[in-house]
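Novice: Sharing a sequence plus its predicted fold:
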Amino acid sequence: MPANEACRNCGALLTGEWCAACGQKRFVEADRRLANLLAQAFELLTDLDGRLWGTLRALAFRPGLLDRDYMAGRRRRWLPPLSLFLLANVVYFMAPLRADFDLSFASQVPGPVAAAALGDEAAPGIERFPGQLHRVVTTGLVERVVAQRDARERASGGEGYTLAQLRRDYDAIAGDVSKALLVLHVPFVALLLMAALAGTRRYYAEHVVVTLHFFAMLVPATLAFGQAVRWIQQYAGPRGAVTALSLLFLGALAAWTWRQVARGYGVGRGRAALGALALLAGTVLVNVVVYRALQFTITLWLS
């Protein structure tokens, strides 16, 4: 062991394998190699007593424990709330599946516009679809975008730009944009949760933490549910199987959310039910009113 060696992280004098000032392990030449990086990754993924798997187990099977410990200041044993939420987002990004947060062009615009964009691919009766709430503003925006791009194409010697092309360009990136914008739900849903649990004397940031944990559970659960529905439809499961699975999923999600609020905030059944309603109904409300409008506008701009 080299004498009088300084810690590479903080500069303190090392007296052993670990720095007494910052806790970092003594840096050796082998730490620069790929084998060391792979060993760290393997240790993280296989350490069942570590923070990663312990946090995931607590999130899934002990709803509200992460919230309660965070509010009480017991935070070292768990992954930070934002890290857990980002981990759920990574799963969402990597999953080759569509979720309820993904919205195609045809599912955003009024039926007549969708039918014109889809052409022969349009489903029967699509003209009757009223479109999303933002249609009052965005329908005119679609027309202007097509007109501007068409004029640009023709001015450069092209054959023009059509609504069908806009739909294809939009759908090509809509999934990625929707995944990137998922976090937009959190601050708005946290405000609704704060209103529902007024009087609990919790900071807004603590309501944000609860909401982050809620979405960290909701996103992978929704993906798993969607995959199960597709599996049933693909293999022609029993009649009513999708309905039964949907009811089971919604019931389990409602029970999990109620328990999260009850344990996390330490409130009674009534207040817990009100908080769970704010999380569940608030997510739907924010999705319909805020998220879909922003997702459509940003995707349209980027397409």
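Specialist: Thanks, I have it. Residues are numbered from 1 along each chain as shown.

Novice: only C-alpha atoms for contact and neighbour calcs from this point on.
Specialist: OK.

Novice: helix, strand or coil for the residue nearest to residue 69 when sequence neighbours are not counted?
Specialist: Distances taken as CA to CA, 6 or more residues apart in numbering place residue 75 nearest to residue 69, at 6.3 Å, with adjacent residues excluded. Following DSSP: H, G, I helix; E, B strand; the rest coil, we place residue 75 in the coil state.

Novice: Put this next to the first one:
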Amino acid sequence: MEHEMEAAGLASGSGLTTGDHHPVNSGLPCANCGAIVEDRFCTTCGQLASDFHRPVWDLVMSSLADTFALDGRLWRSLPLLFFRPGRMTRNYLEGKRARYVPPFRMFLLASVVFFLTLFTLGDQLGWYHTFKINDMLEEGLDLGLDETGEPTPIVSEDRLAEIREQLDSADLDEEARLELQQTLNDAQHGITVQRILQDDGRINRDALYDEVNARLDENATVEQRQQAWRAADHAATVYENQDRYGARIREWAPRFSLMFMPILALMLTLLYAWHRSRYIYDHVITALHVQTFIYMTATVFLVVAAVRPSMTGWLVLFGVLTLIVYLYKQLRVTYGTGRIMAMLRTLILLFSSFIVLIILLALLIAVSFALT
């Protein structure tokens, strides 16, 4: 997926250049279709009327210049996108399209830059190493292994010692002490990870099955025992392959994020379903511009968080507030919505988007497990 992202980014970037760095022989027949080329491009087939039979150094310099030189559309698009929400969308829908970068091209480029930044910084700063099941074991990980439906926790010896130390504290009130004692009882009833973990970091399946059998009722049916064993085996597989799951999540995250764009367009369609002057095309363009802003802003925040980790909490708060204000103004300007209805639709859109993102995240985790 990372190679696909790089290719998409290069393709998107190439669409922002003018090709002015290649000399053109206008007034001559097009080498592709034979039609006379009046200006830079053939009006029949669209091919650039440039002769590439030139010195190698000249070709290299022209190619580099063509790669890194962006035309004025980008610099006209970015200020409106960031500082005047909805204005570029409104202009684009009114037919003023030539002066701006095409919405999907800008969206694709922004998403590629965001995920490349996220993955690069995450690898260098170790962000992904914090999402380990090992850390979850320190707090206790519940598994539904009991035939009664009660969760059986897997905990570490360090966690048990920590709970006992807290119980020995004289500062606990009676309610907190009873709650902590119940936590200790549940943890002691569970499976201690040191009993089933081998020196090579893998789970001893025989020891795990023995622990599961010890916690099952002696009258448990064969089906109940098999179900408990399968759950335990799956949990052990997750523990042993957590790095692979992380790689799968990184591979599929960009694809699932792309799915959010048509979903956002659909939500906008439903919010403005009774506006007959608005078409699905309008909502798609709006969704593209909104997500482009989110990707670009999130990229900036990622870089700032990498440089100043202490500001991460403030960046998240500022990002949420910025998104609320941006969506409100986007709807106000693009659709001409009144203040009250714009705020109401903004809140509905944010709540619905949050639910959809939770669902997509759950599907992402499920897919990463299924493909491993």
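Specialist: Arrived safely. Model, not experiment: these values are computed from the prediction.

Novice: Could I get the TM-score for this pair?
Specialist: The pair, once superposed, lands on a TM-score of 0.70 when counted by TM-score structural alignment, normalised by the length of the first structure; 255 aligned residues with a CA RMSD of 3.7 Å.

Novice: What's the match for the residue nearest to residue 69 of the first structure in the second structure?
Specialist: Residue correspondence to the second structure (TM-score structural alignment): residue 75 of the first structure is matched to residue 97.

Novice: Kindly report the same for residue 295 of the first structure.
Specialist: So, by TM-score structural alignment, residue 295 of the first structure is matched to residue 364.

Novice: ok, the residue nearest to residue 69 of the first structure touching residue 68?
Specialist: No. Between residue 75 of the first structure and residue 68 there is no contact under CA atoms under 8 Å: 9.7 Å.

Novice: These two: which has the busier surroundings?
Specialist: Applying other CA atoms under 10 Å to residue 75 of the first structure and residue 68 shows that residue 68 carries more neighbours, namely 21 against 15.

Novice: roughly how far apart are that one and residue 119 of the first structure?
Specialist: The spacing between residue 68 of the first structure and residue 119 of the first structure, counted by CA to CA, to the nearest Å, is 53 Å.

Novice: And for residue 138 of the first structure?
Specialist: The spacing between residue 138 of the first structure and residue 119 of the first structure, counted by CA to CA, is 20 Å.

Novice: swap in residue 174 of the first structure?
Specialist: For residue 174 of the first structure, the distance to residue 119 of the first structure equals 20 Å [CA to CA].

Novice: Look at these two and report which has more neighbours.
Specialist: Shown here are residue 174 of the first structure and residue 119; by other CA under 10 Å, residue 174 has more neighbours (23 against 11).

Novice: Trace the more buried one over to the second structure, please.
Specialist: In the second structure, residue 174 of the first structure lines up with residue 249, judged by TM-score structural alignment.

Novice: Assign that match to helix, strand or coil.
Specialist: helix.

Novice: one step back: how many residues are close by the match of residue 295 of the first structure?
Specialist: The number of residues near residue 364 of the second structure, taken as other CA under 10 Å, comes to 21.

Novice: Surely it is within a helix?
Specialist: Yes. Under three-state DSSP, residue 364 of the second structure sits within a helix.

Novice: Show the contacting residues for residue 64 of the first structure.
Specialist: Contact partners of residue 64 of the first structure, counting by CA atoms under 8 Å, 6 or more residues apart in numbering, are 259, 260, 261, 262, 263, 264, 265.

Novice: repeat for residue 81 of the first structure
Specialist: 209, 212, 213.

Novice: Aligned to the first one, what sits in the second structure?
Specialist: When you say that, I think you mean residue 209 of the first structure. Alignment note (TM-score structural alignment): residue 209 of the first structure maps to residue 285 of the second structure.

Novice: How about its match, nearest residue that isn't a chain neighbour?
Specialist: Nearest residue to residue 285 of the second structure in three dimensions, chain neighbours excluded: residue 103, at 6.5 Å (CA to CA, 6+ apart).

Novice: returning to what we had before: from residue 263 of the first structure, how far off is the residue nearest to residue 69 of the first structure?
Specialist: Separation of residue 75 of the first structure from residue 263 of the first structure (CA to CA) stands at 16 Å.

Novice: where do the helices sit along the stretch 1-150 of the second structure?
Specialist: Shown for the stretch 1-150 of the second structure, the helices assigned by DSSP state H, counting those that start in this stretch span residues 2-14, 56-68, 72-83, 87-93, 103-125, 133-139.

Novice: contact partners of the third one?
Specialist: For helix 72-83 of the second structure, contacts defined as CA under 8 Å, 6+ apart pick out 16, 87, 88, 99, 100, 101, 289, 293.

Novice: which one in the second structure is aligned with residue 194 of the first structure?
Specialist: In the second structure, the residue matched to residue 194 of the first structure (TM-score structural alignment) is residue 269.

Novice: Isn't that match up against residue 283?
Specialist: Yes. Residue 269 of the second structure is within contact range of residue 283, at 6.3 Å (criterion: CA under 8 Å).

Novice: of these two, who's got more company?
Specialist: When residue 269 of the second structure and residue 283 are compared for neighbours, residue 283 comes out ahead with 24 against 19, by other CA under 10 Å.

Novice: Next secondary structure element downstream of the longest helix that the first structure contains?
Specialist: In the first structure, assigned by DSSP state H, the helix with the most residues is helix 204-234. Next along the chain after helix 204-234 of the first structure, taking DSSP states H and E as the criterion, comes helix 241-265.

Novice: Report the buried residues of that following helix.
Specialist: By 16 or more other CA atoms under 10 Å, the buried positions in helix 241-265 of the first structure come out as 242, 246, 253-254, 256-265.

Novice: I'd like to know which of the residues you listed is nearest to residue 203 of the first structure.
Specialist: Set against residue 203 of the first structure, the nearest of the buried residues of helix 241-265 of the first structure by CA to CA is residue 265 (11.9 Å).

Novice: Quick one: map the closest one onto the second structure.
Specialist: Aligned by TM-score structural alignment, residue 265 of the first structure pairs with residue 335 of the second structure.

Novice: For burial, what's the neighbour tally of residue 237 of the first structure?
Specialist: For residue 237 of the first structure, the count of nearby residues is 12 (other CA under 10 Å).
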